[in-house]
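Peer 1: Show me the folded form of this:
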Amino acid sequence: MPVHPQAYRPATDLLSLGDGFYDPVAAADFPETRLRFRNDRAGREVGLDTLDDREWIAHFARFAPLPGTLPGPLALRYHGHQFRTYNPDLGDGRGFTFAQMRDRQGRLMDLGTKGSGTTPWSRAGDGRLTLKGGMREILATEMLEALGVRTSRTLSLVETGEALERGDEPSPTRSAVLVRLSHSHVRIGTFQRLAYHRDEDGLRALVRYVLDRLYGEASDDPVRLLDLVVERTARLAASYMAAGFVHGVLNSDNINVTGESFDYGPWRFAQAWDPGFTAAYFDHAGLYAFGRQPEAIHWDVMQLAVALRPLVEAEPLIAALDGFATYYQPAVARAILWRLGRTGRDDAADRALVQLVERALRTTGVSIDRFFHDAFAQDLPASYGPEWAEVRTALSPYAPRKARDHAHWAGEPCGMPIGEVEGLWAAIDRDDDWTPLHAKVAAIRAMGAALA
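Peer 2: Have a look, this model is predicted:
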C-alpha cells in the first residue's frame, strides 16, 4: 500500500457543504514533472511519507486521486477585500483542494495547490506558479514553522517545464506546481461571498462546518465562531511580530478562519524593528506594513463579523471583536518570551519587558535575528551598549526555558534577509543548483529544534 496504512486517515468533509461552495476542475497537463522538494516531515503527519518518488509525482503533480478522499480537485469559491476594496470576482484561480485527511492530532487537513492550472476563477491569469515563487514559499513556511508561527506547510514542489511570462520578474521564467498541507482553506472571504449573495442557509452551514469539523465543537453559534477566530488571529498577529515577519498581502481572502498563516507572495522578514517596513512593492500606503499587521488582521476579522450579521444581532459580535486586544497583548508577550528562550513570570512584568525590547530594537536598529539569537544563547553581551541596560535588567529575573548550550547558538543567527533569498534563487536559476536551498532548509530546521 503506497500510503502509510496506520497513519493515513482520509476524509471527505468538504463534500458535506455541497456544490455551492466549490467547482470541480481539472489539473493542468504539464509537459514535464521534476521533483524538486518533498517534505517527508510534514507528510509523515498524515501518512504520506511512504510514497516513492514516482507515486509522489503521480499524486502531487498529475493529481491522481489519493485513496478514500475527494474524487477530484475542487476550486473553492470566495470573495474578499483586497487592500480594503471589496472584490466579488475572486475564488481559487490557480489552485484547488484535492484531498482531505486527519493528522496525528486528529485535525482535519487539506491538501491544496498553487500553480495547478486555470479554473473558472482565473480571470485573465494563466493559473501557473513560477519556480521562484514556489522556492520562496518553501522558505517562508519552513522559517515560520521554526519560529513558532502556525503556518501551512509546503509539502511538495515539482518543476513543470513551462516558460512563464511575468511583468514583475525577468521572463520567460521557469514554472512549478506546489502542494501545501493546511488546516483548512476556509477564509474570511468564504463567509463574505455568502453574505454578498444573501445566502443565510449557506452561512449557517459554513458556521456549523467550521465549528464542528475545524474546531471540534458541536455548535452553530456565529458568536462563538467569531470569538474563536478573533483569538486565533490575534495569536497569529502576535507570532508575526515576534518572528519579524511581514506577510505582505493581508487581504480578507488570505485570512484562514483557523488562524493559520498561508499563501505567501511578496513576504519579507524585517531585519530591523521598523514598524513602517513593507514587503509588497505595490503597498504604497503601507497598509500591511510590519507594525500595522495586528490592525490589518483585526480589520479583516471585522469583515467576518459583518458577514455574520444576517445570523445574529450586532452587539454580541461587537463584544467578540473587542476581545482582539485582550488576546493579542498576552500572545505577543508569550511569543517574544518563547523566542527569547525564557519562561514568563506575570502579565504585567511580561508586557513591560516586551515594551522595553520593542523600544530598544526600534531605537538602536539592532538586527532582530541577532538580538534573539544572542539573548537566547546568553545574557545580552556588553557590546549592545547602554541603550540596552533596561532590557538587560528586566530580562535577568527570567529563568531560561531550556538549556542554552545547543550547538545552534554557538554559530551565527539563522535569518532570512532578502539578499540571501535572491542568492538561493540565483544558484537554481543560473546553475540548477538546489544544494544551497536544501542546506538552508536544514539550517532552519536545526534552529527550530533548538528553539522548540
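
Peer 1: Could you use CA atoms for every contact and neighbour count after this?
Peer 2: Will do.

Peer 1: all strands of the stretch 1-150 of the chain, in order?
Peer 2: Using DSSP state E, counting those that start in this stretch, the strands of the stretch 1-150 of the chain run over 9-11, 22-24, 34-38, 74-76, 80-82, 85-87, 97-102, 108-114, 129-130.

Peer 1: I'd like those strands laid out as a markdown table, including distance to residue 121 and mean neighbour count.
Peer 2: A markdown table is the format used below for the strands of the stretch 1-150 of the chain (distance: least, CA to CA, whole Å; neighbours: other CA atoms under 10 Å):
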| stretch | distance to residue 121 | mean neighbour count |
| --- | --- | --- |
| strand 9-11 | 25 | 19 |
| strand 22-24 | 9 | 18 |
| strand 34-38 | 27 | 17 |
| strand 74-76 | 8 | 25 |
| strand 80-82 | 13 | 21 |
| strand 85-87 | 12 | 13 |
| strand 97-102 | 14 | 25 |
| strand 108-114 | 13 | 25 |
| strand 129-130 | 15 | 25 |
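
Peer 1: With residue 270 as the reference, name the closest of those.
Peer 2: Comparing the strands of the stretch 1-150 of the chain by their distance to residue 270 (CA to CA), the top pick is strand 80-82, with 22.8 Å.

Peer 1: Go through the strands of the stretch 1-150 of the chain and name the closest to residue 335.
Peer 2: strand 108-114 (24.6 Å).

Peer 1: tell me what that closest one is packed against?
Peer 2: Secondary structure elements in contact with strand 108-114, counted by 3 or more CA pairs under 8 Å, 6 or more residues apart in numbering; DSSP states H and E, are strand 97-102, strand 173-182.

Peer 1: so can I have TSV of those strands showing distance to residue 134?
Peer 2: Below are the helices and strands packed on strand 108-114 laid out as TSV (distance: least, CA to CA, whole Å):
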stretch	distance to residue 134
strand 97-102	17
strand 173-182	6
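
Peer 1: quick one more, to check against the first:
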Amino acid sequence: MSEPQATRPDPAILELGDGFYDPVEAAHFAQAIPRFLNRRWARRLGLGDVDWEAHFARFAPLPGNLPRPLALRYHGHQFRHYNPDIGDGRGFLFAQLRDDRNRLLDLGTKGSGQTPYSRFGDGRLTLKGGVREVLATEMLEALGVDTSKSFALFETGESLERNDEPSPTRGAVLTRLSHGHIRIGSFQRLAYFEDAEGIDRLATYCLARLYDEEPDAAPADRAAHLLDRVVSRTATLAASYLAAGFVHGVLNSDNINVTGESFDYGPWRFAPEWDEGFTAAYFDHGGLYAFGRQPEAIHWDVAQLAGCLALVGDEAVLGDLLSDFAPRFQRALVEKLLWRLGIAPAGEADDRTLARAMLAALKTRAVGIDDFFFHWRGGRDGGQQGEAFDALRAALDGRQRPQSHPYWSDPHPCAMLIDEVEALWAPIAGHDDWAPFEAKIAAIRRLADAMTSDAPA
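Peer 2: Sure, this is the predicted structure:
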C-alpha cells in the first residue's frame, strides 16, 4: 500500500448538471455500530483519521465535497425487460475524491434511506446483506477482479421485515467505494427521452473523468471512443468472473458500470465446480445469468449501450466495436486463467493452448475450482488422473515456478462457498459473535497477499 496522502476532494459529478441526479437526505438511524471499516482504502484516500460515524453513518458532508447526497437517475433492462421506473432507490452518491493513483472514485451508499426512486421500498439494507457484500468484495479483490470496495458497514439498530430472510432482521447501512457510478442504464434513460445532447455530455464526462482521456472533438468520435473502452473493460470483467468462479446473479443493464468495475452484490455465489449452468439467484428460473452465460449477458448489456450511443454516433462503427467483444473476452480469459494459476505469459499460441487445457480439466468437474487453482499452482500437481489432466501436465511443462508465500503450504484454499457464508452469518445472528467473520476477512487478505507477492511477472 502507498503512504497515506492528503484527501483530494473532486465532486466532478456536479459538472453534469441537475438533470442527472436529485439531492436527497440520508435517513436518521437509531444507532451506528461499526461492523466493518476498510482502513486500508481509507489511507489510500487520505481518510485515515476520518470520523467514521459522522461521515459514514450520519453522512455529514466531507470537507470540500458534495454539500448534499445525490440520488442518480437511470433506467435499465431487468432480466431483459425494460424498466423506466428505477434509479438510486436506497442509495446515493455521497462524495468523490482522488485516490493515490489519481483515479476519481465515488463513495456511494446502500441502505441509506428513501429517495424519489424508492417506489414502495423502505430504502434500507439488512445487516446480512451488508455482511454478504463485504465478503464478496474482499474475496473478488483478492482474486483479481476489478470490483467496488466495501468501505464502511454500520449496524443501524433497526428491525426490518423481509420476505427472503427470517424477520424481523437487523438493519445496516453500507458505504461502497467505486470507480464511478455511471451505469449503462444511465445512458438508457437519456436515450428513452431521446436526449442526444445529454448522451454526449455524459460520454464526455466518462471519458474525461473516469478514463482520464481527452474527449474527441466530434460527438460521433466520442461515442465510439467510449464504446471501445467499455467493450474492453466489460469483456475483461466477464473473463474475471469465470476465472474467479464467481456468479454475480443479477447482470441487469443498471448493474453494469461503464468502467467495467463489478458492483452491487445481491444473490451472488461462487461456483463449487465448473458448472456453466450454476445460478446464484433463486428467481433466475431460466438461468439467464448462470455462471457460463455471464459473458453473453454482459455483451447483451453493452449492446444496449451501443444502441444509446447511436443517437450521436455512427451505427456501423459502433456495431464493429460491439462485434469485437468476443475476441477481447477470449484474450482476457486466457490472461486471467494464467494469472490465477501463477503462470507468466509466454506467447499467444502457447498461452491459448494452456488455457484450453485448464478449461478442459476444469470442465471434467473432477476437482472444484478453488482446489484446482490452489493445488496446481506453483510447480505442484493436483494429482487428478485422466486424459484432460495429462494434457494439462504437458501444457504446463517448464512453465511453473515455485511460490514463496506460506499460504501455498496450507492444507486447503481460502474459499467462499455458500455454506461458509451461512456459517459465518449464523454466530452473528445467533449471539452477535463477529469473530469468525473477522477471521475470514483476515484469511482473505492473506490470500490477496499471496496472490500479489507470487504474481507472475
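
Peer 1: so what number do they get for TM-score?
Peer 2: For this chain pair, the superposition-based TM-score is 0.96 by TM-score structural alignment, normalised by the length of structure 1; 444 aligned residues with a CA RMSD of 1.2 Å.

Peer 1: out of the strands of the stretch 1-150 of structure 1, nearest to residue 328 of structure 1?
Peer 2: Of all the strands of the stretch 1-150 of structure 1, strand 80-82 sits nearest to residue 328 of structure 1, with 22.7 Å by CA to CA.

Peer 1: Would you mind giving the residues in structure 2 matched to that closest one?
Peer 2: Under TM-score structural alignment, the match for strand 80-82 of structure 1 in structure 2 covers residues 76-78.

Peer 1: So which residues of the stretch 51-200 of structure 2 form helices?
Peer 2: For the stretch 51-200 of structure 2, the helices defined by DSSP state H, counting those that start in this stretch occupy 52-56, 127-142, 184-192, 196-205.

Peer 1: Which part of structure 1 matches the shortest one?
Peer 2: So that's helix 52-56 of structure 2. Aligned using TM-score structural alignment, helix 52-56 of structure 2 spans residues 56-60 in structure 1.

Peer 1: same thing with stretch 91-98 of structure 2?
Peer 2: With TM-score structural alignment as the criterion, stretch 91-98 of structure 2 aligns to 95-102.

Peer 1: Just want the most central residue of structure 1.
Peer 2: residue 261 (2.5 Å; CA atoms, centre = their mean).

Peer 1: Now it. Nearest residue, chain neighbours left out?
Peer 2: The shortest distance from residue 261 of structure 1 to any non-neighbouring residue, by CA to CA, 6 or more residues apart in numbering, is to residue 151 (4.5 Å).

Peer 1: What about the equivalent of that neighbour over in structure 2, how many residues nearby?
Peer 2: Alignment note (TM-score structural alignment): residue 151 of structure 1 maps to residue 147 of structure 2. By the criterion of other CA atoms under 10 Å, residue 147 of structure 2 has 22 neighbours.

Peer 1: Same check on residue 420 of structure 2?
Peer 2: Residue 420 of structure 2: 12 neighbours (other CA under 10 Å).

Peer 1: tell me the average deviation of the helix or strand where it lies from structure 1 after fitting.
Peer 2: Secondary structure from DSSP states H and E places residue 420 of structure 2 in helix 418-431. Comparison of helix 418-431 of structure 2 with structure 1 after fitting gives an average deviation of 0.5 Å (mean CA distance after the TM-score superposition for structure 1).

Peer 1: That helix - contacts with which helices or strands?
Peer 2: For helix 418-431 of structure 2, the packing partners by 3+ CA pairs under 8 Å, 6+ apart come out as helix 127-142, helix 435-453.

Peer 1: can I get those helices in CSV with distance to residue 66 of structure 2?
Peer 2: Converted to CSV, these look like this (distance: least, CA to CA, whole Å):
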stretch, distance to residue 66 of structure 2
helix 127-142, 24
helix 435-453, 31
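
Peer 1: okay, those, which one's buried deepest?
Peer 2: Using mean count of other CA atoms under 10 Å, the stretch among those with the largest mean neighbour count is helix 127-142, at a mean of 23.

Peer 1: other SSEs contacting the longest strand along structure 1?
Peer 2: The residue-count maximum for a strand in structure 1 (DSSP state E) belongs to strand 153-164. Judged by 3+ CA pairs under 8 Å, 6+ apart, the packing partners of strand 153-164 of structure 1 are strand 34-38, helix 40-44, helix 53-60, helix 131-146, strand 173-182.

Peer 1: wait, which of the helices and strands packed on strand 108-114 of structure 1 is closest to residue 220 of structure 1?
Peer 2: Nearest of these to residue 220 of structure 1, taken as CA to CA: strand 97-102 at 22.2 Å.

Peer 1: Nearest to residue 67 of structure 2, out of the helices of the stretch 51-200 of structure 2?
Peer 2: helix 52-56 (12.2 Å).

Peer 1: so what's residue 445 of structure 1 up against?
Peer 2: By CA atoms under 8 Å, 6 or more residues apart in numbering, the residues touching residue 445 of structure 1 are 142, 143, 146.

Peer 1: what do we get in structure 2 for residue 303 of structure 1?
Peer 2: By TM-score structural alignment, residue 303 of structure 1 lines up with residue 304.

Peer 1: residues near its match, how many?
Peer 2: A count of nearby residues for residue 304 of structure 2, using other CA under 10 Å, gives 19.

Peer 1: isn't residue 340 of structure 1 right up against residue 379?
Peer 2: No: taking CA atoms under 8 Å as the definition, residue 340 of structure 1 is not a contact partner of residue 379, at 10.2 Å.

Peer 1: quick check, residue 213 of structure 1 in a helix?
Peer 2: Yes: residue state for residue 213 of structure 1 (DSSP: H, G, I helix; E, B strand; the rest coil) corresponds to a helix.
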